[in-house]
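[1] Below is the structure, and that's it, no one-letter string:
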């Protein structure tokens, strides 16, 4: 990790405007993620460079927060990397301000999108202009450690649960695990997940956004955050202080929680924990099973900086990382289910990869279409939501205070 961080620091100031090395075209590529993702990207880039010996790809990566802090600084100075991993939360913010290069001129020639589902490509478009290519999909799932359930004497659900039933299940797990070493909690606080709140709103027949305005009111957010209060009070949720101590380690992976709601592709990451046991994917809670609120979200997208001096070479890398069967084999389902049919053809899913694929396929009757790119400032609203949720977990503010602060932030962001 120290070596990888050193590489990040060394390459962070590089730009595509530097002189080409040894007659090769140099492009910069950056992403967020853990060491496992970095190893996979490095392997994929090595294959790309072998197939394109005239292109040298300089790589760097960072954790989620530091990644976007760096991109914000670069965007302000017009010095974004040639190719960057993009998230749907930031597509509008970067794409609507001219910081991302339009990719339509490369589509059909350098970038093949015929391999992608028709409903997915619009998630990377701003007013009909393509500024990001979705490489994979993911949706939220309830993950359960079935070995730990057995150890605690709690039955694994066989049918979809309502929200109250899920909370009761988490309470049973925490009660049974209270005397263990280590202590086992039901879950981390799921009300801190902004996208899960969006799914819950869909279950209520509402949306996060209605055009450029919010599609819900203060009472909805209060109802959502109030779910967590008794679960913190009785020890069902892992205490936030303990979660902070585990920074960089997944509570489910080390067996200190028995269930968590998270993105289905995280199954691979969680399973690499020291006490992950056997993990199973279940549908998230819903009070009406026919109103799941679920959708396929682009788990990752790729964009090209508008300031690139090498648009064609950058487009080549985007196409390769999206469509190459070899890249599909390298990543499996760790980035999510590959959006490209040609990438999926590169490997035969088995084990955890097959479990993720089958889970998403099982949800097809309940899924809505993929969400459009969120409004500009979505990333800010998500960060504020998470921060206020954490303060609620610590008990440093009331639900009413948190709701008031978030809506004040939303009003400011949406008005700008």
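    Looks like it came in fine. In this text, all values refer to a predicted model and were calculated from it rather than measured experimentally.
[2] rest of the way, CA atoms for contacts and neighbours
    Will do.
[3] contacting residues for residue 119?
    Taking CA atoms under 8 Å, 6 or more residues apart in numbering as the contact definition, residue 119 lies against 369-370.
[4] Got another one to weigh against that:
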């Protein structure tokens, strides 16, 4: 069994990369700059004001380096972004380059909306993968096609509000705890303090999928022909959701309604010191530190060291190119520059997450905040225990995810028993997959 030790230093692990030099923006943008033809690219993304401002600054620098390229940008909030993208998709007017999310990439890619980047994304290619984790690139493919290039990564973690945990007498052996230990910790914290032991992230599929990986299963898998199917036993489905139902019933975890009504990070019970734990993605660590004055720590989720290697790197987001783009090579050149160049990295920082490019991470490390360094170190330190990335969600996943969360709410409120939930979800989820494949 592989073991995990939080002893690795980000800088130390990256020293070997320093000798390789850094990306040169002028070289990286040679494709777009090679001709005199005026090229206009459209580029869209979602995010907040910080992302909007820094991305526009990076775009302006790229235009300076490539005078023949004009980039028209459009940015939105998360909800508005997908509404606009759906409208553009229907009219055949998707942006040349667009930010893409894991839960939507199948929907757009398998319906011939996105270009296959496989020929671009290779070592020394138009989108250079020399310093990119190969498993993340391969894990982003649907079959043999790569519909988005992974630009940043994260992983599941257990955020601990050490201020809330203090004086409870509850201790956690993060190296060795399992699901039963986690259940006991959550229950004990509530019993001793009256507070929540843990707050979930508002999407029960995240917690359920990780639990299944600790048991050597997964929510879905694909056969050799690319057809998806559910990949878990009813026994494990029942064990997980009976546990969740019990913790909500005793008050050790909040009801789904409480979580759904949280409108900002500083309103979350975890940030308010009303919960000791939160199982979530590593990129949330910085946001919750900004949202609270409590002391927080970034720790291993339960079962991380078991023989099934349940932890995995997750593609935080992608850049995709529209299949209808007239300038695919120029779009690929722009993606290469904004992902791989140190010039772009100096402007964008880690706002989109920790880069998938190890050379960029090493370059940025000197100016990272302590929280950013902790996050980057965590992602480096788990390298020996991570398993294969989860498969890209299948077509219909959004509907399946909604079914799971809606039915879980009924179970949490005692309106449905877990056995009925297990049976009904399997039938409906299989119907969704059958309708899409």
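    Thanks, I have it. Values in this document were obtained by computation on a predicted structure and should not be read as measured data.
[5] Superposed, how do the two chains score by TM?
    Aligned and superposed, the two chains score 0.83 in TM-score terms (TM-score structural alignment, normalised by the length of the first structure); 387 aligned residues with a CA RMSD of 2.8 Å.
[6] Tell me where the second structure has strands.
    Remark: strands assigned in the second structure by DSSP state E are 39-46, 69-76, 97-100, 121-122, 127-128, 149-154, 156-161, 196-199, 218-222, 228-231, 275-281, 296-299, 314-321, 354-355.
[7] How about the second one, which residues are buried there?
    Okay, so that is strand 69-76 of the second structure. In terms of neighbour count (16 or more other CA atoms under 10 Å), strand 69-76 of the second structure has its buried residues at 69-71, 73, 75-76.
[8] wouldn't residue 146 of the second structure be in contact with residue 117 here?
    Yes - when contacts are counted by CA atoms under 8 Å, residue 146 of the second structure is listed as touching residue 117 (5.2 Å).
[9] who's more crowded, those two?
    Neighbour tally, residue 146 of the second structure and residue 117, criterion other CA atoms under 10 Å: the higher count belongs to residue 146, 24 against 20.
[10] Tell me the counterpart of that one in the first structure.
    Residue-level alignment of residue 146 of the second structure against the first structure, with TM-score structural alignment as criterion, gives residue 130.
[11] circling back to that earlier point, format the buried residues of strand 69-76 of the second structure as CSV; extra columns: distance to residue 345 of the second structure.
    Written out in CSV, the entries for the buried residues of strand 69-76 of the second structure read as follows (distance: CA to CA, whole Å):
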residue, distance to residue 345 of the second structure
69, 20
70, 20
71, 18
73, 19
75, 19
76, 22
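[12] Please name the spatially closest residue to the residue nearest to the spatial centre of the second structure (chain neighbours excluded).
    By CA atoms, centre = their mean, the mean C-alpha position of the second structure lies nearest to residue 316, the distance being 3.3 Å. Across the structure, with CA to CA, 6 or more residues apart in numbering as the measure, the residue nearest residue 316 of the second structure apart from its sequence neighbours is residue 153 (4.7 Å).
[13] which residues in the stretch 101-250 of the first structure form helices?
    For the stretch 101-250 of the first structure, the helices defined by DSSP state H, counting those that start in this stretch occupy 146-152, 163-177, 194-203, 218-226, 228-233, 240-245.
[14] thought residue 216 of the first structure was touching residue 202?
    No - using CA under 8 Å, residue 216 of the first structure makes no contact with residue 202, being 10.4 Å away.
[15] Now do the same contact list for residue 142 of the first structure.
    Residue 142 of the first structure is in contact with 259-262, 281-285, counting by CA under 8 Å, 6+ apart.
[16] what does it align to in the second structure?
    Aligned by TM-score structural alignment, residue 142 of the first structure pairs with residue 158 of the second structure.
[17] which ones are touching the residue lying closest to residue 53 of the first structure once chain neighbours are set aside?
    Leaving aside its sequence neighbours, residue 53 of the first structure sits nearest to residue 24 (CA to CA, 6+ apart; 7.7 Å). Residue 24 of the first structure is in contact with 53-56, counting by CA under 8 Å, 6+ apart.
[18] Now do the same for residue 366 of the first structure: its match in the second structure.
    In the second structure, the residue paired with residue 366 of the first structure according to TM-score structural alignment is residue 385.
[19] Burial check on the residue lying closest to residue 242 of the second structure once chain neighbours are set aside, number of neighbours?
    Counting by CA to CA, 6+ apart, the nearest residue to residue 242 of the second structure once its immediate chain neighbours are dropped is residue 418, at 6.4 Å. The number of residues packed near residue 418 of the second structure is 22, by other CA under 10 Å.
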